[in-house]
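got a structure for you, letters missing:
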């Protein structure tokens, strides 16, 4: 018999004063949580579920089975953990508010832009436009990860990404590289990248964890069910939310064992990777749960196929509205980094979202007490 525990925030509020202080600041950000579901899973099935608030959580945790008690206490502490800023080259990226990561595809077969930026001059111009529009990080990728895409030889991938990384670094941008290959990681870091974004969660290449640990750079571990060339294979879940949580925890633990510091690990639930529409929607609604793992979160929903599935099969370049809606949902859940194609529109949405959050902190200023 195997027990596992999960603490899922289910009641989010605009500020602690709306609950007379009986709320926590979720992951040190601009979102507050006042109600939580504590879920006990036994042999893959939900056995019990308790509701708690900050002032009753100690009582609920004290009544849990001994084998999950320490994990529950750690998750509760993680939910209030404020994450330090990312130091990416000369740039400091604060994680107490949502940040926008702009996508720079150097692939001729990208699902979203059809390779429109593969020329280095066009790539440089597009990157500069994203930085000017408010992107905190430029994420450079040289291999498409859409379903059915063919793998790219590491030498070709290096030739695609290194010039773009050098151009972005030269303009003072914080740069990440979207790759799952150790050789590409090494070349990208040498060219000026300071963050690794690995869609395989460091499982694709046996050397990748070693490279990240040696470089002491931050790394994003994304969930994808496929372990081989096709990241979308094997998406069979008993309960997608808890299964993805467990698998991300396992990949985090493997990274720690490889010598990667906990403070340098970010997590991504992998929306759209080996997941059905129902799976993706379930994960979007459960995003606050993933703060219980104790690491900053990245969300990549921009122009994803799930948007087309809910909007008469709109083409990728006609999914801005859905992209903004899903990204805002992520902001409501306290997600720190948002990987997007449409930087200017997303930054505008983020600024309005933040204005609403700032104003909410004074909504109850005139109440007694």
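Looks like it arrived, so ask away. Everything quoted here is computed from the prediction, not taken from an experiment.

From here on, just use CA atoms for contacts and neighbour counts.
Will do.

Which secondary structure elements does whichever strand or helix holds residue 284 sit against?
Assessed by DSSP states H and E, residue 284 sits inside helix 277-285. Where contact means 3 or more CA pairs under 8 Å, 6 or more residues apart in numbering; DSSP states H and E, helix 277-285 is packed against helix 240-257, helix 305-309, helix 320-332.

Please, which helix or strand holds residue 147?
Taking DSSP H and E as the definition, residue 147 sits outside all helices and strands.

Skipping adjacent residues, who's closest to it in space?
Distances taken as CA to CA, 6 or more residues apart in numbering place residue 232 nearest to residue 147, at 6.6 Å, with adjacent residues excluded.

Tell me the secondary structure at the one you found.
Secondary structure, DSSP: H, G, I helix; E, B strand; the rest coil: residue 232 is coil.

Surely it touches residue 225?
Yes. Using CA atoms under 8 Å, residue 232 makes contact with residue 225 at a distance of 6.1 Å.

any common contacting residues for these two?
By CA atoms under 8 Å, 6 or more residues apart in numbering, residue 232 and residue 225 have these common neighbours: 273-274.

Okay, strands next: where are they in the stretch 51-200 of the chain?
All strands of the stretch 51-200 of the chain, identified by DSSP state E, counting those that start in this stretch, fall at 86-88, 91-93, 99-105, 137-141, 174-178, 195-198.

Columns distance to residue 76 on top of these, output as TSV?
Listed next are these as TSV, based on distance: least, CA to CA, whole Å:
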stretch	distance to residue 76
strand 86-88	23
strand 91-93	25
strand 99-105	24
strand 137-141	30
strand 174-178	31
strand 195-198	27
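
let's bring in a second one:
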């Protein structure tokens, strides 16, 4: 219990520092979605996420919840969260229906498979066109269950089931996503392909490369960028 309290305090302090540095949305997640990351039980995800949401709800902070679990987003919204950020684009059972019922903004991200196997699923004819086509399928399903057009944000999923070359193609052709007609989130901060382009530097040293990626995304129409190094960005 004491460890969880310390984790909560640390997370809240970090979030408030990000707000002070200029962040407008704080993204809170209780499950790692890095390549080969193992799944987290719903109860554990709740224990990690909900206390942080409750603590931050006392401040004027827009909170996005990085989860694929309908139970987690329900509890988070009850505690004061505002946006659902789902790397699995509402593919879990009852996720689509839950998003429609909650009537909150939702980020639909492109990924194939799961974090445990997505690196084997990076075969594309044309990565940008294929990502657009596959996102469109998720979008159509979202609209079909009654999720409102104005609640949808799309994310091409940099680093998810894409190799370095494909990530750079997607970044260079980011503007093509605009034809889908929805706000686009660019989440390339500290991603491995940024490090590979900079001679394999570790994640915490990728701030400058990440900022360059953010600039390229924004120039091509990104509405939101997801950043770790907020002050630098």
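Sure thing, it's come through. On a predicted model such as this, the values are computed, not experimentally measured, just so you know.

how close does the residue nearest to residue 147 of the first structure sit to residue 205 of the first structure?
Shown here: residue 232 of the first structure relative to residue 205 of the first structure, a distance of 17 Å by CA to CA, to the nearest Å.

which residues touch the residue nearest to residue 147 of the first structure?
Counting by CA under 8 Å, 6+ apart, residue 232 of the first structure touches 147, 224-226, 273-275.

so how far is residue 145 of the first structure from it?
When distance is defined by CA to CA, residue 232 of the first structure is 9 Å away from residue 145 of the first structure.

mind checking what residue 62 of the second structure lines up with in the first structure?
Matched by TM-score structural alignment, residue 62 of the second structure corresponds to residue 174 in the first structure.

Next: residue 173 of the second structure.
So residue 173 of the second structure corresponds to residue 286, using TM-score structural alignment.

got it, and residue 106 of the second structure?
The alignment partner of residue 106 of the second structure in the first structure, by TM-score structural alignment, is residue 219.

Quick check: chain neighbours aside, which residue is closest to its match?
Per CA to CA, 6+ apart, closest to residue 219 of the first structure is residue 196, 4.6 Å.

do the same with residue 73 of the first structure
residue 61 (7.1 Å).

Check residue 172 of the second structure too.
The shortest distance from residue 172 of the second structure to any non-neighbouring residue, by CA to CA, 6+ apart, is to residue 216 (7.8 Å).

any idea how far the counterpart of that neighbour in the first structure is from residue 337 of the first structure?
Using TM-score structural alignment, the equivalent of residue 216 of the second structure in the first structure is residue 329. Distance, residue 329 of the first structure to residue 337 of the first structure, using CA to CA: 13 Å.

show me the contacts for residue 305 of the first structure.
Neighbouring residues of residue 305 of the first structure by CA under 8 Å, 6+ apart: 272, 316.

The same query, at a cut-off of 10 Å, please.
111, 146, 271-272, 277, 311, 313-316, 319 (CA atoms under 10 Å, 6 or more residues apart in numbering).

And those residues, which is closest to residue 45 of the first structure?
Lowest distance from residue 45 of the first structure to these (CA to CA) belongs to residue 277, with 21.8 Å.

Test my guess that the closest one contacts residue 240.
No. With contact defined as CA atoms under 10 Å, residue 277 of the first structure does not reach residue 240; the gap is 11.4 Å.

The two: which has the busier surroundings?
Between residue 277 of the first structure and residue 240, counting by other CA atoms under 10 Å, residue 240 is the more crowded of the two (18 against 15).

That one touches residue 283, doesn't it?
Yes. Counting by CA under 10 Å, residue 240 of the first structure touches residue 283, with 7.3 Å between them.

how many other residues sit next to residue 236 of the first structure?
12.

Could you find the counterpart of it in the second structure?
The alignment partner of residue 236 of the first structure in the second structure, by TM-score structural alignment, is residue 123.

and what of residue 207 of the first structure?
Counting by TM-score structural alignment, residue 207 of the first structure lines up with residue 94 in the second structure.

what about the residue nearest to the spatial centre of the second structure, distance to residue 226 of the second structure?
Centrality entry for the second structure: nearest residue to the mean C-alpha point is residue 85, 5.3 Å, by CA atoms, centre = their mean. According to CA to CA, residue 85 of the second structure and residue 226 of the second structure sit 11 Å apart.

Check the contact lists of those two and give me the overlap.
What both residue 85 of the second structure and residue 226 touch, as defined by CA under 10 Å, 6+ apart, is the set residue 27.

What's residue 206 of the second structure aligned with over in the first structure?
Checking TM-score structural alignment: residue 206 of the second structure goes with residue 319.

what sits against that match?
Residue 319 of the first structure makes contacts with 112, 302-308, 311, 313, as judged by CA under 10 Å, 6+ apart.

Residue 55 of the second structure too?
Residue 55 of the second structure makes contacts with 8-9, 11-12, 79-80, as judged by CA under 10 Å, 6+ apart.

For residue 247 of the first structure, which non-adjacent residue is spatially closest?
Using CA to CA, 6+ apart and skipping residues adjacent in sequence, the residue nearest residue 247 of the first structure is residue 223, 7.3 Å away.

oh, I was asking about residue 116 of the second structure
Spatial nearest neighbour of residue 116 of the second structure, excluding adjacent residues (CA to CA, 6+ apart): residue 36 at 3.9 Å.
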